[in-house]
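Participant: Structural data only, the sequence is not supplied:
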């Protein structure tokens, strides 16, 4: 991959073996049952600690030169395979092995943090994944676990907390990476994924409601739900919903209940445009 593309990806390579070892130690890997998919393996800082501990390791790396280096470095490990490509374009089902737990790990590109998180939270992904452990910007980590009513609370907070149990494990300072980023990072884990049938709500509608409401987060809930139409808004009020509340005031469970109630009112074929909930700074870890 040409240097111009690497610069666009803004790769920040993890160079601190203590941080890498701490992340891998936190996984408590079982070689007898754990299949690890590593996103953006880069120069192998995490791979080096993962390879001896898991039953199978799939290192996904977009940069073909880095991927070639990984293949050479870990050629003696028969259970390690390197996939050259974009994780977002991989079919997780194709990477799975029967009888093994799928665990996803990575120091991921800042620029596509939200896209990766949304991918792992998709219904088909949640059915396959045991847990996910990622290094993200500290700001994004705070948003993922933010409480209702806080400035950081948004779409990523609601989705993460309603579809899984997220936790921030520990922070990593900028000096642990080269080139050194301008922001701190943190390791976040999502576990205990909830399946679509457990939610009792139309998940597509749930996501549409979140996008439309948080697209106007400083306004009343009513403003973000105008696309539902006057009749449905009146019906929601009759069910007890205070549409003068702001989107960030509703808990994850309230958002699920809102989706259930909207669904009970009939078809909602027309929806809003998607609203981004992306991190402020782009960059990547390798």
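Facilitator: Alright, I've got the coordinates. Just so we're clear, the structure is a prediction, and the values are computed from it rather than from any experiment.

Participant: rest of the way, CA atoms for contacts and neighbours
Facilitator: Will do.

Participant: Contact partners for residue 187?
Facilitator: Going by C-alpha atoms under 8 Å, 6 or more residues apart in numbering, residue 187 touches 23, 133, 134, 135, 136, 141, 168, 169, 170, 171, 172.

Participant: Wait, the second one touches residue 116, no?
Facilitator: No. Here residue 133 does not reach residue 116: they are 11.7 Å apart, not a contact under C-alpha atoms under 8 Å.

Participant: For the spatially most central residue of the chain, pull up the helix or strand it's in.
Facilitator: Centroid-nearest residue in the chain: residue 117, 1.7 Å away (criterion: C-alpha atoms, centre = their mean). If you go by DSSP states H and E, residue 117 is part of helix 113-120.

Participant: still on that earlier bit, the contacts of residue 187 into TSV, with extra columns for distance to residue 225, secondary structure and neighbour count?
Facilitator: Listed next are these as TSV, based on distance: C-alpha to C-alpha, whole Å; DSSP: H, G, I helix; E, B strand; the rest coil; neighbours: other C-alpha atoms under 10 Å:
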residue	distance to residue 225	secondary structure	neighbour count
23	41	helix	23
133	34	strand	24
134	33	strand	24
135	34	strand	27
136	31	strand	27
141	28	helix	25
168	32	strand	18
169	36	strand	16
170	37	strand	14
171	37	strand	17
172	39	strand	20
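
Participant: and which of these is nearest residue 245?
Facilitator: residue 141 (25.5 Å; C-alpha to C-alpha).

Participant: my read: the closest one touches residue 169, true?
Facilitator: No. Residue 141 lies out of contact with residue 169 (C-alpha under 8 Å); the separation is 9.8 Å.

Participant: And here is the other one:
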């Protein structure tokens, strides 16, 4: 059975009486090069345990099983479980875990499933859960790499640099903890049913060293959120809304100046180091 052949897929789904769920964002791959290239990009080998979220009928799972020491695939749709039992039956190194990835402790699951192996994450993520799942994978803090296929617009946002239209607080969050790399695009015609948007594959590797050491992470991101809350306005406006109860506008202007920034700068133009200097200056003034 070819899990990327549309006729084989339709026959498989028909045998199990499966119907696509729009609410779960189900789009199955019909081009074999896609799961192969995603699995290759993950770098998974026999020393790795690969965590997959949303395996669907299993084309990427099969490719990971051929490379990794073990694979754990989390599937929310229970209607897919008997299908996965059939498609993954040739592989004894795969465990399918029924459940919602957003409600599981991913670090604990990886430790349980992959003893003695290096955990990596690799998935074709449903569009409707992309941001929270990526956030959870990063915050789990245990994956040597995170390789995902997601909506192209989100992939560009994650990899965007300061001052660009795609750059935002989520870009900075991902880049704070990892080094994202935009790998390749996957057109809509590679899926059944075809989505209305293009997908893209990115790989994120955790930073070996902290992105900054001037302030604690929680305060750093409080400053980031304040700076992007009114992204089309000057940085001073967002800081005033967030810290105005403790610091007056003159003090906030002083913090911006102490960070070496022009008074009229917008938060969307700042990178990690600029935000770190600004956060330190705000801390020094009592924020």
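Facilitator: Looks like it came in fine. Predicted, not measured: the structure shown is a model, and the values here were computed from it.

Participant: Between all of the contacts of residue 187 of the first structure, which two are separated the most?
Facilitator: The widest separation within these (C-alpha to C-alpha) is 15.2 Å, between 23 and 141.

Participant: can you list residues touching both of residue 141 and residue 169 of the first structure?
Facilitator: 186, 187, 188.

Participant: Adding secondary structure, write these out as a markdown table.
Facilitator: Compiled in a markdown table, those are given as follows (DSSP: H, G, I helix; E, B strand; the rest coil):
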| residue | secondary structure |
| --- | --- |
| 186 | strand |
| 187 | strand |
| 188 | strand |
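
Participant: Looking at those, spot the one nearest residue 94 of the first structure.
Facilitator: Of all these, residue 94 of the first structure sits closest to residue 188, with 25.1 Å by C-alpha to C-alpha.

Participant: Translate the closest one into the numbering of the second structure.
Facilitator: In the second structure, residue 188 of the first structure lines up with residue 202, judged by TM-score structural alignment.

Participant: how close does that match sit to residue 156 of the second structure?
Facilitator: Residue 202 of the second structure sits 9 Å away from residue 156 of the second structure, going by C-alpha to C-alpha, to the nearest Å.

Participant: Identify the contacts common to these two.
Facilitator: residue 182.

Participant: higher neighbour count, these two?
Facilitator: Neighbours per residue, other C-alpha atoms under 10 Å: of residue 202 of the second structure and residue 156, the larger number sits with residue 202, 23 against 18.

Participant: Chain neighbours aside, what residue packs nearest to the more buried one?
Facilitator: Nearest residue to residue 202 of the second structure, sequence neighbours excluded (C-alpha to C-alpha, 6 or more residues apart in numbering): residue 182, at 4.6 Å.

Participant: how about the one you found, what's its match in the first structure?
Facilitator: Per TM-score structural alignment, residue 182 of the second structure is aligned with residue 168.

Participant: Please determine how far its match is located from residue 89 of the first structure.
Facilitator: For residue 168 of the first structure relative to residue 89 of the first structure (C-alpha to C-alpha), the value is 27 Å.

Participant: re the thing from before, ok, and for the helix holding residue 117 of the first structure, which residues are buried?
Facilitator: By 16 or more other C-alpha atoms under 10 Å, the buried positions in helix 113-120 of the first structure come out as 113, 114, 116, 117, 119, 120.

Participant: Kindly report the same for stretch 149-163 of the second structure.
Facilitator: For stretch 149-163 of the second structure, using 16+ other C-alpha under 10 Å, the buried residues are 149-152, 154-162.

Participant: could you pull out the helices for the stretch 51-200 of the first structure?
Facilitator: 64-73, 92-95, 113-120, 123-126, 138-144, 155-163, 196-199 (DSSP state H, counting those that start in this stretch).

Participant: wait, which of the ones you listed is closest to residue 250 of the first structure?
Facilitator: Of those, nearest to residue 250 of the first structure by C-alpha to C-alpha is helix 155-163, at 9.1 Å.

Participant: Give me the mean deviation of that closest one from the second structure.
Facilitator: Helix 155-163 of the first structure differs from its equivalent in the second structure by a mean of 1.6 Å after superposition (mean C-alpha distance after the TM-score superposition for the first structure).
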